[in-house]
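Visitor: here is my input, please return the structure:
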Amino acid sequence: MIQRKIIHVDMDAFFASVEQRDNPELQGKPIAVGSSSERGVVATCSYEARKFGVRSAMSSVVAKRLCPDIIFVRPRFEQYEAVSAQIMKIFQEFTDKIEPLSIDEAFLDVTENFVQQSSATEIAKLIRKRILEETGLTASAGVSFNKFLAKIASDMKKPNGLTVVRPEQAEAFVEQLPIEKFYGIGKVTAEKMHRYGIHNGKDLKGRELHELTRLFGKSGMFFFSMARAIDEREVKNSRVRKSVGAEQTFEKDLTTKFERIAELYKLEQEVFERIKESNFKGKTITLKVKFHNFEQITRSKTINGWFTSFDTIHRYAKELLLQTYLEDAKIRLLGVTISNAEEDEKDGIQLTLNF
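Guide: Predicted coordinates for the structure are as follows:
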């Protein structure tokens, strides 16, 4: 069996780096892309801000508390998409096996490539050099023989770093890895693993498959394989959309029935437009409600047909909202998502796209 040569390229603080590139006055300063309002959220931040503990998805209030001098910049998604397209064209000069994970990162399979280069490490160097020359931005990269290792490796020496994990290094690399660094293990799962004495890759590798599946369900098989550096997933050129949705955090809490229905109506329209644009079909609608105290609930409804018309989306989203006891509640966020897609009935890797 041919051993694959996989590169994972991850742009460094992408949105923030674009803003610093385009505005020299922001260079070297702690900036956050997002809204500075009381209800604002940091989309991403510069490495200067990260030194203070500021992170993506953090509330703007907390970010300003950690870093009083932080500068908030409104996002320019059209510009980010344009730069992302530039980077994608660079990738296409080296291989046609490209799997974007988001606007700022992708897997590349360079086992066979267009530049007749046998070393994946050299290709990663060339790609990073081209990105810097053409966009003025830095990228970090991980190189290995599977996606799991390449993904983790790309995060080891950020920013502007390159990490290579060769086959003979894989076992030791995974064993010393803190469990929080494993791709696919979030905070809640990591805490659960700690309770069972699993703190790193070596601890995880010491657990039997039946134990991991008992503790973590279907994910147990994934964890079992990752602990042994086994990942047979191929780099896929196309990904299947699994859901379409929209959500909104409000400047002021919604306290009346009229306000809730009016704001929900706007979200329904947005979701409907995205469904039309993507030609998406789903059977399940989910309502997300977050209250002023940050408690959150979700309510779902599955129908026999498809959510392809605005009337259907409006009918069931409103029904879910009215069925939820909210008489005295103060709502800070509403969200509507359509899922259970037509493609779910087919084989293939799927990726949830959050809007």
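Visitor: hey, let's count contacts and neighbours off CA atoms from now on
Guide: Will do.
Visitor: do you have the strands of this structure handy? List them.
Guide: For the chain, strands defined by DSSP state E occupy the ranges 6-11, 31-34, 42-45, 71-73, 98-102, 105-109, 139-144, 162-164, 240-241, 244-254, 282-291, 296-302, 331-341, 350-351.
Visitor: ok, the closest residue to Phe173 other than its chain neighbours - how many residues close by?
Guide: Spatial nearest neighbour of Phe173, excluding adjacent residues (Cα to Cα, 6 or more residues apart in numbering): Val165 at 7.6 Å. When neighbours are defined as other Cα atoms under 10 Å, Val165 has 20 of them.
Visitor: OK, contacts around Val165?
Guide: Gly142, Val143, Ser144, Phe145, Leu149, Ala150, Ala153, Phe173 (Cα atoms under 8 Å, 6 or more residues apart in numbering).
Visitor: follow-up on the earlier one: using TSV, lay out the strands of the chain together with mean neighbour count and distance to Ile261.
Guide: Formatted as TSV, the strands of the chain follow (neighbours: other Cα atoms under 10 Å; distance: least, Cα to Cα, whole Å):
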stretch	mean neighbour count	distance to Ile261
strand 6-11	28	40
strand 31-34	27	26
strand 42-45	23	27
strand 71-73	19	31
strand 98-102	16	32
strand 105-109	24	37
strand 139-144	28	44
strand 162-164	21	50
strand 240-241	17	28
strand 244-254	18	10
strand 282-291	20	12
strand 296-302	14	16
strand 331-341	22	10
strand 350-351	14	30
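Visitor: Proceed likewise with the subsequent sequence, for comparison:
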Amino acid sequence: MWPQIILHADMDAFFAAVEQRDRPELKGRPVLIGSTSRRGVVTTASYEARPFGVGSAMSMMKARELCPHAVVVRPRMARYSEISHQVMDIFRDFSPRVEPLSVDEAFLDMTGAEGLFGSPREMGAALKRAVLEQTGLVVSVGAATTKYVAKVASDLEKPDGLVVVPPEEVEAFLHPLPVRRLWGVGPKGEERLHKLGLMTIGDVARLEPSLAASMGSLGAHLFALANGRDPRAVVTNRASKSVGSERTLGEDISGEAAVRPHLLRAADDVAQRLRKHGYRAAGIRVKLKTAQFELHTRQRRLVEPTDVAKSLYEAALTLLPEFDLSRRFRLVGLAAFDLVEEESRQFELFKAGVQSDEHRRRLDTALDAVHDRFGGLSLRRASELDPER
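Guide: Next up is the predicted model:
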């Protein structure tokens, strides 16, 4: 008996799949979505490109070295957003309780819908058919009693996967998997767990509770997940779709050096608002308006959601080569999108070094306290100061 039924639906190589659908000549060919500039990154790689070692967030230069015959396509975010709305509407035909995580994935709470759609496996199969019939795109689905297990399941047999994990099989399903499958373990966290002799999720599940507790709140979090415990409910009233900050300048500017300080100030403002409301962003958008009032935007997904100003700023800088910065601009803006709740972020376990996101976050939080007490201009970064003053 399933106490609750959670589906995690994840579109397969979404951006690339949309391009292959809209342009039939790309079907079956390796496709890379992203900028062709020297500092551009791969936003999405089609499954035909992945056997060559190409993946999201890789530099486009490296990706083209690995897969020189790939077709590079500039992203069409408006088109992807349009298709995303269609997909989410299909999800809502199955359940009113849908929690979008990004443009291409969502949780669905299907508890009590057995009379309409049948067993959890039949639910997943029906959802996959509906998406394919109505959009021509493929979605992978995981079904389980918790969000965490459903998300792991949806990823295991991509593309076009359907993995169902009954409650009595959760431990048998999770325990053989590598520790990197734990929600919150990144590359450095995996390395540290390996040094502790923890190679599989089962190894973490068999830890003495006191040892898990000695690793702090994250240790307790991983111990609970490894034992199949995840009390989080599907949340339908998620945050606003984006948080932005923009500034109309007193004088027009041109060139990257002139744009950078305004992006940094905007990143500080956006990051502070994200932290205040308990969210992290999985995407970043840069907006520039020319002296002729022409609006230009570029955006990208982040490897990991963040609420750290420097991380947002550094991601924004990677987008600048996609603009013609020889033009004169009257407005500079930055927005964070694809917001996720603070509690659902993926932790980078034991991440070391002063450049880590957590170190930066502690610094930003300290700045928040100063600004709250003495005002927003009481303490500023040296890089924000006008060098001519």
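Visitor: just give the TM-score of the two.
Guide: TM-score for the superposed chains, counting by TM-score structural alignment, normalised by the length of structure 1: 0.75, backed by 302 aligned residues with a Cα RMSD of 3.6 Å.
Visitor: one step back: pick the one among the contacts of Val165 of structure 1 closest to Ile7 of structure 1.
Guide: For the contacts of Val165 of structure 1, the residue nearest Ile7 of structure 1 by Cα to Cα is Val143; the value is 4.6 Å.
Visitor: what's the match for that closest one in structure 2?
Guide: Mapped onto structure 2 by TM-score structural alignment, Val143 of structure 1 lines up with Ala143.
Visitor: which non-adjacent residue is nearest the residue nearest in space to the middle of structure 2?
Guide: The centroid of structure 2 falls nearest to Ala282 when counting by Cα atoms, centre = their mean (3.9 Å). Nearest non-adjacent residue to Ala282 of structure 2, counting by Cα to Cα, 6+ apart: Pro305, 4.2 Å away.
Visitor: show me what whichever helix or strand that neighbour is part of is packed against.
Guide: Here Pro305 of structure 2 sits within strand 295-306, counting by DSSP states H and E. If contacts are counted by 3 or more Cα pairs under 8 Å, 6 or more residues apart in numbering; DSSP states H and E, strand 295-306 of structure 2 sits against strand 279-290.
Visitor: other SSEs contacting the strand it packs on?
Guide: strand 295-306, helix 309-317, strand 329-341.
Visitor: return the most buried member of the ones you listed.
Guide: Mean neighbour count, computed with mean count of other Cα atoms under 10 Å, is highest for strand 329-341 among those, reaching a mean of 23.
Visitor: from Lys276 of structure 2, how far out is the closest residue to Arg360 of structure 2 other than its chain neighbours?
Guide: Spatial nearest neighbour of Arg360 of structure 2, excluding adjacent residues (Cα to Cα, 6+ apart): Val308 at 6.5 Å. The gap separating Val308 of structure 2 from Lys276 of structure 2 is 12 Å, by Cα to Cα, to the nearest Å.
Visitor: same thing with Leu363 of structure 2?
Guide: For Leu363 of structure 2, the distance to Lys276 of structure 2 (Cα to Cα) stands at 15 Å.
Visitor: repeat for Glu251 of structure 2
Guide: 31 Å.
Visitor: give me the neighbour count for Leu320 of structure 1.
Guide: 18.
Visitor: and it, what pairs with it in structure 2?
Guide: In structure 2, Leu320 of structure 1 lands on Arg381 (TM-score structural alignment).
Visitor: try Lys64 of structure 1
Guide: Counting by TM-score structural alignment, the partner of Lys64 of structure 1 is Arg64.
Visitor: list the contacts for that match?
Guide: Contacts of Arg64 of structure 2 (Cα under 8 Å, 6+ apart): Ala70.
Visitor: hmm, 10 Å instead?
Guide: Leu32, Thr36, Val42, Phe52, Val54, Ala70, Val71, Val72 (Cα atoms under 10 Å, 6 or more residues apart in numbering).
Visitor: hang on, the third one packs against Ala49?
Guide: In other words, Val42 of structure 2. No. With contact defined as Cα atoms under 10 Å, Val42 of structure 2 does not reach Ala49; the gap is 11.3 Å.
Visitor: mutual contacts of the two, please.
Guide: Counting by Cα under 10 Å, 6+ apart, the residues touching both Val42 of structure 2 and Ala49 are Leu32, Gly55, Ala63.
Visitor: so who does the nearest residue to Gln92 of structure 1 once chain neighbours are set aside touch?
Guide: Distances taken as Cα to Cα, 6+ apart put Ile98 closest to Gln92 of structure 1, at 7.8 Å, once the chain neighbours are dropped. Shown in contact with Ile98 of structure 1 (Cα under 10 Å, 6+ apart): 7-8, 88, 91-92, 106-110, 235-238.
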